[in-house]
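# next come a sequence and a model predicted from it.
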Amino acid sequence: MKNVLITREKEQFEEVKKLFEKEGFNPISFPTIKFEKIPLEGFNEREFDFLIFTSKNAVKIFLQQVALSKSKPIIAVGSKTAKFLVENGFENVEIPDTFSSEGLKDYLYENIERFKNKKFALVRALEGSEILLNQSEFEVKLIPVYKTVFNKPENIEEVEKMLKDKKIDAVVFSSPSTFKGFINVFGLDKTREFLEYPLVCAIGSVTEQEIKSHGIKVNIVPEKFTFEGILEELKKRWNNY
């Protein structure tokens, strides 16, 4: 059985666990980051023509603090984010083709006649790409609802031994923060050593660039920036496992 190390936040691991176990893999939780809620003060949805949600987590934390109109126009980055919004009764949700900041920017400019001079609330983590901010054709205001901080997983010793013994077959990084958190746990030298053997998987081009900037190879970047995309690529690599 192939061992796959998942570095995403602890509470988000369960849904990924089921996906990988269904295909006969052994997913191992190794949360290198955690989320801390940022209180929202004075948010008024009438100030904005559209809301942009970059993750399911951003939606959850936002809706814990704001009673948003179900008819509000929303752009969701990712099919899971969109599905969660629809399940919560939102009626006007659209999705860019590419699930990234670059994909979102392209989507807005491809439909610029509809979005020109509109005001957007970008609801996400405090950290993230600034590619959408300071645009001349439309206004985007950052509305941070949580911040990402480094986390020390409970199973560091166990995972370190598995990495040293080459018993981890793949490591999945779902954001630049999860990779930076990995370095925070092990240090850069050990990170480079530990990631020589397993397949290094990056969800998204931004995550890929962050990993490569530290001199580490990236083996897999799925066409669709999702865990399902990673899973499909691993199945292709391991079709004879």
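Looks like it arrived, so ask away. Numbers count the residues shown, from 1 in each chain.
# from now on I want contacts and neighbour counts done on CA atoms only, so please keep to that.
OK.
# my read: Lys72 touches Asn92, true?
Yes. Counting by C-alpha atoms under 8 Å, Lys72 touches Asn92, with 6.4 Å between them.
# who's more crowded, those two?
For the pair Lys72 and Asn92, the greater number of neighbours falls to Lys72 (17 against 14), based on other C-alpha atoms under 10 Å.
# what residues are up against the more buried one?
Taking C-alpha atoms under 8 Å, 6 or more residues apart in numbering as the contact definition, Lys72 lies against Phe50, Leu51, Phe90, Glu91, Asn92.
# use this one as the comparison:
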Amino acid sequence: MTTSLPLKNKTVLVPRGKSQAKAFSDVVRKYGGTPVEIPLLAFRPTMVTTELKDIMKKLHTYDWIIFTSSETVASFLSYWTKGSPLPQKVAAIGEKTALALAEKGLQVDFIPTKYVAEEFVIEFSPLMKAGTKVLLPKGNLARDFIATELTKIGVRVEEMIVYETFFPEESKSKLAQMLQEKRLDIIPFTSPSTVDHFMEVVKDCGLDDRIHDCLFVCIGPVAQQRAESFGLTIHAVPSVYTVENMIKEAADYLIKASSL
């Protein structure tokens, strides 16, 4: 193993869907690893309901809109008529979320220094006052932490489900086969849902004894907490919660392990 290609001869699970897998795989190859693309999550816009239509008609009445992911941006904008009024200000959690908005010509007014809900609330709360109206588009499995915490300080938060998260059926058999044959060396988790879906296959197929030698890494503390709740040992978590930094942490871990 060389420090220039610390993931050489290592196969790395890429848990992203087709539209996002390439960028993830490119990072893996950058460090010498072999990416194996098996989406643990897929997204689809929700059905258009009367409630959703009503919210889209009154976007201009909100003081802020908070986007928590690029999936949220894409799903929300699929319902939005370009050029129609939006909330006065826009907040985004994460660089990629902000980039997704910028690519649509939308200005971002606030980004937290760390890309987790807990840090967002700490940094965002001073901008709020009692009665501030906030719209929070989200997925069906997203936590309600932001809405709960902002409501405590008098913010009027309205949540809207704009996409559904599901586990693609074709991924289940592929993942089970790869684990059964011990063909995955590094397992990155990008969210609690990826942990849940991975462990669903492990438990349903009786593969607990096939993952002992895997290196597990998480993009941030929320995914880490979920993984550890299943008894998994997490070997690396980056201080900046991006895929690039997560894979770099995995590479650094292997470099240190090889020197012992």
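Great, that's in hand. All of these numbers come straight from a predicted model, not from anything done at the bench.
# related to what we said a few turns ago, and the contacts of Lys72 of structure 1, which is closest to Ala125 of structure 1?
Within the contacts of Lys72 of structure 1, proximity to Ala125 of structure 1 (C-alpha to C-alpha) peaks at Leu51, which comes in at 14.3 Å.
# what residue of structure 2 matches up with that closest one?
In structure 2, the residue matched to Leu51 of structure 1 (TM-score structural alignment) is Ile65.
# I'd assumed Leu135 of structure 2 was in a strand, is it?
Yes. According to DSSP: H, G, I helix; E, B strand; the rest coil, the state of Leu135 of structure 2 is that of a strand.
# mean shift between the longest strand seen in structure 1 and structure 2?
In structure 1, ranked by residue count with DSSP state E as the criterion, the top strand is strand 139-150. The superposed strand 139-150 of structure 1 is, by mean C-alpha distance after the TM-score superposition for structure 1, a mean 1.4 Å from where its aligned residues fall in structure 2.
# state the span of structure 2 onto which that strand is aligned.
Strand 139-150 of structure 1 lines up with residues 156-167 of structure 2 when matched by TM-score structural alignment.
# break down the stretch 101-250 of structure 2 into its strands, ranges please.
When assigned using DSSP state E, counting those that start in this stretch, the strands of the stretch 101-250 of structure 2 occupy the ranges 133-139, 156-166, 186-189, 215-218.
# and the match of strand 139-150 of structure 1, what's buried?
Applying a neighbour-count criterion of 16 or more other C-alpha atoms under 10 Å, one finds Arg156, Val157, Glu159, Met160, Ile161, Val162, Tyr163, Glu164, Thr165, Phe167 buried in stretch 156-167 of structure 2.
# pretty sure the second one contacts Pro137?
This points to Val157 of structure 2. No. Applying C-alpha under 8 Å, one finds Val157 of structure 2 not in contact with Pro137, separated by 10.5 Å.
# tell me the SS of the match of Leu51 of structure 1?
In the three-state summary, Ile65 of structure 2 is assigned as strand, counting by three-state DSSP.
# tell me the contacts of it?
With contact set as C-alpha under 8 Å, 6+ apart, Ile65 of structure 2 has these partners: Pro87, Lys89, Val90, Ala91, Val134, Leu135, Leu136, Pro137.
# so for Gly33 of structure 2, which of the strands of the stretch 101-250 of structure 2 sits nearest?
Minimum separation from Gly33 of structure 2 across those (C-alpha to C-alpha) falls at strand 186-189, 9.5 Å.
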